[in-house]
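A.B. asks: This is the structure alone, sequence omitted:
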């Protein structure tokens, strides 16, 4: 048990769309990531997708719907099976919660590695 400073963890890397595991919670990875630009449309068949914006603003695009703006201090949950993509015009810092082993792209062949920092 220890305190984890998210700002310190986010300062350790500059890459975008590259989630870093900072803690474990039950069978989930707690991760921080920086977004800038667009992530490809994708879906997760078996799990919801959790996003908490720590700094900046992102847009969550849902196929067939208007974009949803998500600002610092707000969270957005995409239900399983829904095609979506996060995007950010300017760098945005986000906390993610995903089941261990869940690929961030929904597809293991295109997923970023989940490295621990």
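C.D. replies: Yep, it's here. Remember, predicted model here, so these are calculated numbers, not experimental data. Numbers count the residues shown, from 1 in each chain.
A.B. asks: going forward, measure contacts between C-alpha atoms and count neighbours the same way
C.D. replies: Fine.
A.B. asks: Does residue 56 touch residue 74 like I think?
C.D. replies: No: at 10.4 Å, residue 56 does not count as touching residue 74 under the criterion of Cα atoms under 8 Å.
A.B. asks: all helices for this protein, in order.
C.D. replies: In the chain, the helices defined using DSSP state H lie at 6-10.
A.B. asks: measure residue 29 to residue 22 for me?
C.D. replies: 8 Å (Cα to Cα, to the nearest Å).
A.B. asks: So between those two, which is more surrounded?
C.D. replies: Legend: neighbour count by other Cα atoms under 10 Å for residue 29 and residue 22, higher for residue 29 (22 against 19).
A.B. asks: is it true that the more buried one touches residue 99?
C.D. replies: Yes: contact criterion Cα under 8 Å: residue 29 and residue 99 qualify, at 6.0 Å.
A.B. asks: second one coming, line it up with the first:
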């Protein structure tokens, strides 16, 4: 059985290096210092990130993903029923992305984000 532990989200964010210019083609190596796994959680993990830019498309086949903006703003695009819906998230707001739906982020300015993300995650640069 895992041991319960307290996690300071702010302290975790303070350890990250801001990554500017994220693109759908950014590699894990390029963005590694801008993201951190704080803890395992069910079939995935609790993550924080600090970046600016746009992500690739992703989806999670083994559960819903919770996305919360800690500071800044991002737009989360979800592909569902053959169309894309934009959800603007600002500090303190969150959204649950249903299992299996393709989604991506557009973040023109700096954002600090927290996610509970099931694994594995499928990624692609092309529109679904």
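C.D. replies: That came in fine, so what should we check first? Quick caveat, the model's predicted, so the values are computed rather than measured.
A.B. asks: Quick TM-score on the pair, please.
C.D. replies: Scored by TM-score structural alignment, normalised by the length of the first structure, the superposition of the two chains gives a TM-score of 0.75; 106 aligned residues with a Cα RMSD of 2.4 Å.
A.B. asks: With neighbour numbers in mind, choose between residue 56 and residue 74 of the first structure.
C.D. replies: A side-by-side neighbour count of residue 56 of the first structure and residue 74, using other Cα under 10 Å, places residue 56 first with 18 against 13.
A.B. asks: Tell me who's in contact with the residue mapped onto residue 72 of the second structure from the first structure.
C.D. replies: Using TM-score structural alignment, the equivalent of residue 72 of the second structure in the first structure is residue 56. Applying Cα atoms under 8 Å, 6 or more residues apart in numbering to residue 56 of the first structure gives the contacts 71, 72, 90, 91, 92, 93.
A.B. asks: same deal with residue 104 of the second structure?
C.D. replies: 54, 55, 56, 57, 58, 76, 77, 78.
A.B. asks: and which of these is nearest to residue 32 of the second structure?
C.D. replies: Closest approach between those and residue 32 of the second structure, by Cα to Cα: residue 55, at 13.9 Å.
A.B. asks: my read: the closest one touches residue 28, true?
C.D. replies: No: using Cα under 8 Å, residue 55 of the second structure makes no contact with residue 28, being 11.6 Å away.
A.B. asks: between the two, which one's more packed in?
C.D. replies: Counted by other Cα under 10 Å, residue 55 of the second structure and residue 28 do not tie: residue 55 has more neighbours, with 20 against 10.
A.B. asks: The first structure: which residue goes with the more buried one?
C.D. replies: In the first structure, residue 55 of the second structure lands on residue 39 (TM-score structural alignment).
A.B. asks: can you tell me which residue in the first structure aligns to residue 113 of the second structure?
C.D. replies: Matched to the first structure by TM-score structural alignment, residue 113 of the second structure sits across from residue 94.
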